[in-house]
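**Q** Compute the structure for the input listed below.
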Amino acid sequence: MLRGEEIAPADTANIALVPLATPLLAGPGAIAAVMVLTKRYEDAPGRLGVLLGIIAVVVVVAVGLMLAAQIARLLRPSVIQLLTRVLGLLLSAIAVQFIVDAVKIIAVR
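**A** The predicted structure follows:
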């Protein structure tokens, strides 16, 4: 602005979406799930099942992330916003159910 030139603001609309893949694949929830499942299924077939499940999830998420741009081009912004809100509501419902289950377990003790 000192030289009379106006600098356009950086496009920061999608700044929150940048670290999406790392927490999804290796976040605390994923690590805890792997720890719980490997403890629950300590025999060889059980561990193989857990490993195959992990591989399946990684493949599905990788394909989804690779096709995300093409899918976003096919969908209108209003559809994407609707899906975001519906899935956010579903996530909130799951979180509330976790809390209710934890309170029930604590109340029984």
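**Q** Please count neighbours and contacts with C-alpha atoms only from this point.
**A** Fine.
**Q** Any chance you could list what contacts stretch 85-94?
**A** Outside stretch 85-94, no residue is within contact range by CA atoms under 8 Å, 6 or more residues apart in numbering.
**Q** before we move on, what about stretch 24-39?
**A** So stretch 24-39 is contacted by G46, R47, V50, V58 (CA under 8 Å, 6+ apart).
**Q** Go through it and flag the buried ones.
**A** L25, V34, L37, T38 (16 or more other CA atoms under 10 Å).
**Q** Could you also give me the structure for this next sequence, so I can compare it with the first?
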Amino acid sequence: MNTSAERRSADRPEKESRHRAREAAVQMLYQWEVGKVSMSEVGQTFWIGPAATEPVGDELREFATRLATGVAGTVADIDPMIAEAAQNWRIERMNVLDRLILRMAIYEFL
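**A** So this is what the prediction gives:
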């Protein structure tokens, strides 16, 4: 019989991997936002560079790419939600990483 600690330990690798995939998605979104390149170009180039050395399997690469692409495709829907909740802050004035993390979090909740 597994103890709850053993079950948590067994769940950890998947959670850590998904965490890494989310980090990759934020990096992809940063490249898209700051580099002003298309998300398809980001998807083609991101996994070739230093990110290719990260131990992320195909399933998690797909998850990260799908997440980043989904966020980029729904910015027009997500940004008004952020603007409505952000008092005395315009989205353009927010730190880029803060803005991207907020967008990704909202996208995952939708």
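**Q** Just give the TM-score of the two.
**A** For this chain pair, the superposition-based TM-score is 0.35 by TM-score structural alignment, normalised by the length of structure 1; 64 aligned residues with a CA RMSD of 4.1 Å.
**Q** Who wins on neighbours among the contacts of stretch 24-39 of structure 1?
**A** Counting neighbours by other CA atoms under 10 Å, V50 leads those with 19 neighbours.
**Q** Can you tell me the element it falls in?
**A** helix 44-66 (DSSP states H and E).
**Q** export the contacts of stretch 24-39 of structure 1 to JSON lines and tack on distance to A69 of structure 1?
**A** What follows is the contacts of stretch 24-39 of structure 1, written out as JSON lines (distance: CA to CA, whole Å):
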{"residue": "G46", "distance to A69 of structure 1": "36"}
{"residue": "R47", "distance to A69 of structure 1": "35"}
{"residue": "V50", "distance to A69 of structure 1": "30"}
{"residue": "V58", "distance to A69 of structure 1": "18"}
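**Q** Just the buried residues of stretch 24-39 of structure 1: which are in helices?
**A** The helices, defined by DSSP state H, take in L25, V34, L37, T38 from these.
**Q** and of those residues, the nearest to A107 of structure 1?
**A** In terms of CA to CA, no member of these lies closer to A107 of structure 1 than L37, at 25.4 Å.
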